[in-house]
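Student: I would like to see how this sequence folds:
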Amino acid sequence: MTLRVTLVGADEGAIANALEAEGHDVQIAPIGNRPGLEEAGIHDADVYLLTDLEQATSIAVAKDLEDDLRVVVYAEGSLPDFASRQTDLVVDPNLLGPDAVAEELE
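Tutor: Below is the predicted model of the structure:
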């Protein structure tokens, strides 16, 4: 099953490459504001993938634009409470590599 993934933040862990290797379509929005998310195709996305906790407020923006998104955070640290309530999966890159995350998203 091919997923459409909107990724927000730096991709230091190379998760975009791992997702594409699994056959998923990845669009990157460097900034998780409304225009950036819409330009990256958030309305067609199945998964919203955040790699930058400083942009945690973008989770609420993404869910407002597309309510049935699956929200995945792939970053070190902890999310603010408001963002964690809207997040389906939080993965620390030190504990699970990008290939394993890409496999598990299906």
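
Student: okay, CA-based contacts and neighbour counts for the rest of this
Tutor: Will do.

Student: how near is residue 92 to residue 73?
Tutor: 8 Å (C-alpha to C-alpha, to the nearest Å).

Student: Going along the chain, name the helices of this structure.
Tutor: Ranges of helices within the chain are 15-21, 34-39, 57-65, 81-84, 98-104, based on DSSP state H.

Student: What lies in contact with the third one?
Tutor: Same thing as helix 57-65. Helix 57-65 has contacts (C-alpha atoms under 8 Å, 6 or more residues apart in numbering) with 32-34, 37, 42-43, 48, 50, 69, 71, 83, 86-87.

Student: And the furthest pair within those residues?
Tutor: Taking C-alpha to C-alpha as the measure, those span a maximum distance of 19.5 Å, between 43 and 83.

Student: Residue 96 and residue 35, how far apart?
Tutor: For residue 96 relative to residue 35 (C-alpha to C-alpha), the value is 31 Å.

Student: quick one on the thing from earlier: mind checking which of the contacts of helix 57-65 are buried?
Tutor: 32, 33, 37, 42, 48, 50, 69, 71, 83, 86, 87 (16 or more other C-alpha atoms under 10 Å).

Student: please give me the structure for this one as well, since I'd like to look at both together:
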Amino acid sequence: MSTGTTAVVAGADEDGIAAALEAEGVAVARLEGVISRPHLEEAGVVDADLYVLTDVGQATTIPIVCDLNEDVRTVVYAQRTVPEFVKGQLDIAIDPQLMDASVVADELVN
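Tutor: Modelled structure (predicted):
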């Protein structure tokens, strides 16, 4: 079941958000390690519907993503607090301890 939705999940995915999105029919590209603009472009963020960041240490990628794709929905799915400088470009931040990945994926897609 494909929803036609695409997502880029960036960072270690210890809480399973990528798998939960895939279970909802989302085509997911994954990025780990130090993420640069070329990595984001290669992963397809220019045309992605969702950018899900699981590593707050990579928060500087959010302004880059927004610059590359003004229609993308930006999501942080991590336990750590998001830095102030990206909050204005962030659509939603969710703590995995408060909401299971499958519930988040369902909400993001439906």
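
Student: After superposition, what's the TM-score here?
Tutor: After superposition, the two chains reach a TM-score of 0.95 (TM-score structural alignment, normalised by the length of structure 1), with 106 aligned residues with a C-alpha RMSD of 1.0 Å.

Student: coming back round to it: can you add distance to residue 3 of structure 1 and give the helices of structure 1 back as a markdown table?
Tutor: Listed next are these as a markdown table, based on distance: least, C-alpha to C-alpha, whole Å:
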| stretch | distance to residue 3 of structure 1 |
| --- | --- |
| helix 15-21 | 9 |
| helix 34-39 | 16 |
| helix 57-65 | 16 |
| helix 81-84 | 22 |
| helix 98-104 | 10 |
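
Student: neighbours around residue 12 of structure 1, how many?
Tutor: 11 (other C-alpha atoms under 10 Å).

Student: what's the counterpart of it in structure 2?
Tutor: Correspondence of residue 12 of structure 1 to structure 2, assessed by TM-score structural alignment: residue 14.

Student: Could I get the contacting residues of its match?
Tutor: Applying C-alpha under 8 Å, 6+ apart, no residues contact residue 14 of structure 2.

Student: And residue 70 of structure 1, by the same measure?
Tutor: Contact partners of residue 70 of structure 1, counting by C-alpha under 8 Å, 6+ apart, are 46, 47, 48, 87, 88.

Student: now do residue 13 of structure 2
Tutor: Per C-alpha under 8 Å, 6+ apart, neighbours of residue 13 of structure 2: residue 54.

Student: For the closest residue to residue 13 of structure 1 other than its chain neighbours, give its distance to residue 16 of structure 1.
Tutor: Nearest non-adjacent residue to residue 13 of structure 1, counting by C-alpha to C-alpha, 6 or more residues apart in numbering: residue 98, 6.6 Å away. Distance check for residue 98 of structure 1 against residue 16 of structure 1: by C-alpha to C-alpha, it reads 8 Å.

Student: Have a look at the two and say which one is more surrounded.
Tutor: residue 16 (23 against 20).

Student: Does the more buried one touch residue 26 like I think?
Tutor: Yes. Residue 16 of structure 1 is within contact range of residue 26, at 6.4 Å (criterion: C-alpha atoms under 8 Å).

Student: Now do the shared contacts for the two.
Tutor: residue 7.

Student: Please report how far the aligned partner of residue 75 of structure 1 in structure 2 lies from residue 41 of structure 2.
Tutor: Mapped onto structure 2 by TM-score structural alignment, residue 75 of structure 1 lines up with residue 78. As judged by C-alpha to C-alpha, residue 78 of structure 2 and residue 41 of structure 2 stand 23 Å apart.
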